[in-house]
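Peer 1: Here is a sequence together with a model predicted from it:
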Amino acid sequence: MAEATELKAWARPRSGKGGARSVRREGRVPGILYGDKQEPQSIAVDYRAISQQILTGHFQSTIFVLDVDGKKTRVIPRGVQLDPVRDFPIHVDFMRVSKDALVTVEVPVHFLNDAASPGLKRGGVLNVVRHTIPVRCPADKIPDHFDVDLTGLEIGDSVHISEIKLPEGVRPTITERDFTVATIVGRSAEEPVPGALAAEAAEPGAEAAAAAPAEGGEEKEKPKAEKKKD
């Protein structure tokens, strides 16, 4: 769990579409700061700083220290709106979090020791069912990632959430089942096995079976033409 990153922010006096457009022209992203039993506050954050954090892939599972005009507050991003065409941030929501607050986050999964998996060595494929795992935990104990060791896994083996060691105080939000995180799978069942077609053709009676009409499709005897009477 890394130290909280600080983000610079400014109070935004004007709300609404007009105020948001004005903020964007200044190279900032409009947003809202809410939670912790306090009034929501309109803010603006630096566009470049927010864009860099979004590219990390775990922006919404990271605790930040938001410096709003000198007043620092611990926050966690709770929503990012992107431009539908150019895919850049146009609005961001932050929720205030106290030291003992519980938060729900998506934590990424890292897979280790693929070279030590006999199944992968024999041509199997790692089928990742969940790239992230939703958990509930204290704001100060958000894991950076979960490690999954692939050592010894054969084709057909699966990794379930119960096999991943979670830090103290961290619990999965899905509790009604031992859900699958990843599996080691073999070749597709539809992939033809080399030599199978040749072996099938070499079986006794194969040619006769191929020549025989399909069941229910027997050839009917054609009616004989009647001779014309004089």
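Peer 2: That came through, no problem. Numbers count the residues shown, from 1 in each chain.
Peer 1: make it CA atoms for all contacts and neighbour counts henceforth
Peer 2: Fine.
Peer 1: Quick check: the closest residue to Glu6 other than its chain neighbours vs Thr73, distance?
Peer 2: Spatial nearest neighbour of Glu6, chain neighbours left out: Val65 (4.5 Å); criterion: Cα to Cα, 6 or more residues apart in numbering. Using Cα to Cα, to the nearest Å, Val65 is found at 5 Å from Thr73.
Peer 1: here's the one I want to compare it with:
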Amino acid sequence: MAQIVSLKAEARDRVGKGASRAARRENMVPAVIYGDKKEPESIQVALNEIVRLINRGGFMSHTYEIDVNGKKTKVLPRDLQLHPVSDVPMHIDFLRLAKGATVVVHVPVHVIGEEKSPGLKRGGTINHNRHDIDLHVPADNIPEFIEVSVEGLDIGEAAKISSVKLPKGCTPVITDRDFTIVSIVAPSGMRSAEAAAESEEEASE
């Protein structure tokens, strides 16, 4: 499960565009904590700390414990606004995590079992149909990633959601079909050769 990360923040007395611009000039990122039937709380977080967390990956699927003057609140990022040119973080919305609540999270996919895939041994490659999966997950037990195995898969075969063992309490958002997560496809050279062979067969008929 994803580790809860501690994050220091400061309360914001003023809100609005002017106050947000002032915070950014001080290398702070304006943010708001909302949800759990409580009043929104305006805060600001050090820019360098947010950039560090974003660069390590999985920012939107990690649970954070925000500390504002000793008051700690468990949250999950719900919206991250970046500058359209520089990609500098401009604003963050954090959702309060109530005990026993369920949230929808994009959980990254980790592929395993490559060494036991006949298709890969024959020169096939992995096609990532989905790099992450939308899951309903317990707010206090968010998985850091989902393992999807390609063990036993040959060229033309795929691992679907029905073959994945999800952590306890986690269910896919998509329920109306057994969707593909990864598949084993032929390398481009093999596909070209097969296409040429099919063309010759059609020409000879």
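Peer 2: Right, received. Where do you want to start? Everything quoted here is computed from the prediction, not taken from an experiment.
Peer 1: to the chain's geometric centre, what's the distance from the helix of greatest length in structure 2?
Peer 2: Secondary structure of structure 2 per DSSP state H: the longest helix is helix 188-204. Offset of helix 188-204 of structure 2 from its chain centre (Cα atoms, centre = their mean, to the nearest Å): 39 Å.
Peer 1: Which positions in that helix come out as buried?
Peer 2: By 16 or more other Cα atoms under 10 Å, helix 188-204 of structure 2 has no buried positions at all.
Peer 1: And for stretch 147-160 of structure 1?
Peer 2: Val148, Asp149, Leu150, Leu153, Glu154, Ile155, Ser158, Val159.
Peer 1: The strand or helix carrying Ile66 of structure 2 vs structure 1, mean deviation?
Peer 2: Following DSSP states H and E, one finds Ile66 of structure 2 within strand 64-68. Mean deviation of strand 64-68 of structure 2 from its aligned counterpart in structure 1 after superposition (mean Cα distance after the TM-score superposition for structure 1): 0.6 Å.
Peer 1: would TSV of the buried residues of stretch 147-160 of structure 1 with secondary structure be doable?
Peer 2: As requested, the buried residues of stretch 147-160 of structure 1 are exported to TSV (DSSP: H, G, I helix; E, B strand; the rest coil):
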residue	secondary structure
Val148	strand
Asp149	strand
Leu150	coil
Leu153	coil
Glu154	coil
Ile155	coil
Ser158	strand
Val159	strand
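Peer 1: Closest one to Ala116 of structure 1 out of the residues you listed, please.
Peer 2: Of all the buried residues of stretch 147-160 of structure 1, Ala116 of structure 1 sits closest to Leu150, with 6.8 Å by Cα to Cα.
Peer 1: For that closest one, give me its contacts.
Peer 2: Phe111, Leu112, Asn113, Asp114, Ala116, Ser117 (Cα atoms under 8 Å, 6 or more residues apart in numbering).
Peer 1: Buried among those residues? Make that a ChimeraX selection.
Peer 2: Buried subset of these, written as a ChimeraX selection, criterion 16+ other Cα under 10 Å:
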select :114,117
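Peer 1: correct me, but Asn127 of structure 2 touches Val182?
Peer 2: Yes - here Asn127 of structure 2 reaches Val182: they are 5.6 Å apart, a contact under Cα atoms under 8 Å.
Peer 1: residue contacts, the residue nearest in space to the middle of structure 1?
Peer 2: The centre of structure 1 sits closest to His131, judged by Cα atoms, centre = their mean, with a distance of 4.6 Å. Taking Cα under 8 Å, 6+ apart as the criterion, His131 of structure 1 is in contact with Pro108, Val109, Val181.
Peer 1: so where do the helices sit in structure 1?
Peer 2: Taking DSSP H, the helices of structure 1 run over residues 16-25, 47-54, 118-121, 196-202, 206-211.
Peer 1: Need the winner for burial among these.
Peer 2: For those, the largest average neighbour count (mean count of other Cα atoms under 10 Å) is found in helix 118-121, namely a mean of 18.
Peer 1: Let me see the residues that make contact with that one.
Peer 2: The contact list for helix 118-121 of structure 1 (Cα under 8 Å, 6+ apart) reads Asp114, Ala115, Val125, Leu126, Thr151, Gly152, Leu153, Glu154, Ile155, Ile184.
Peer 1: Sounds good, over and out.
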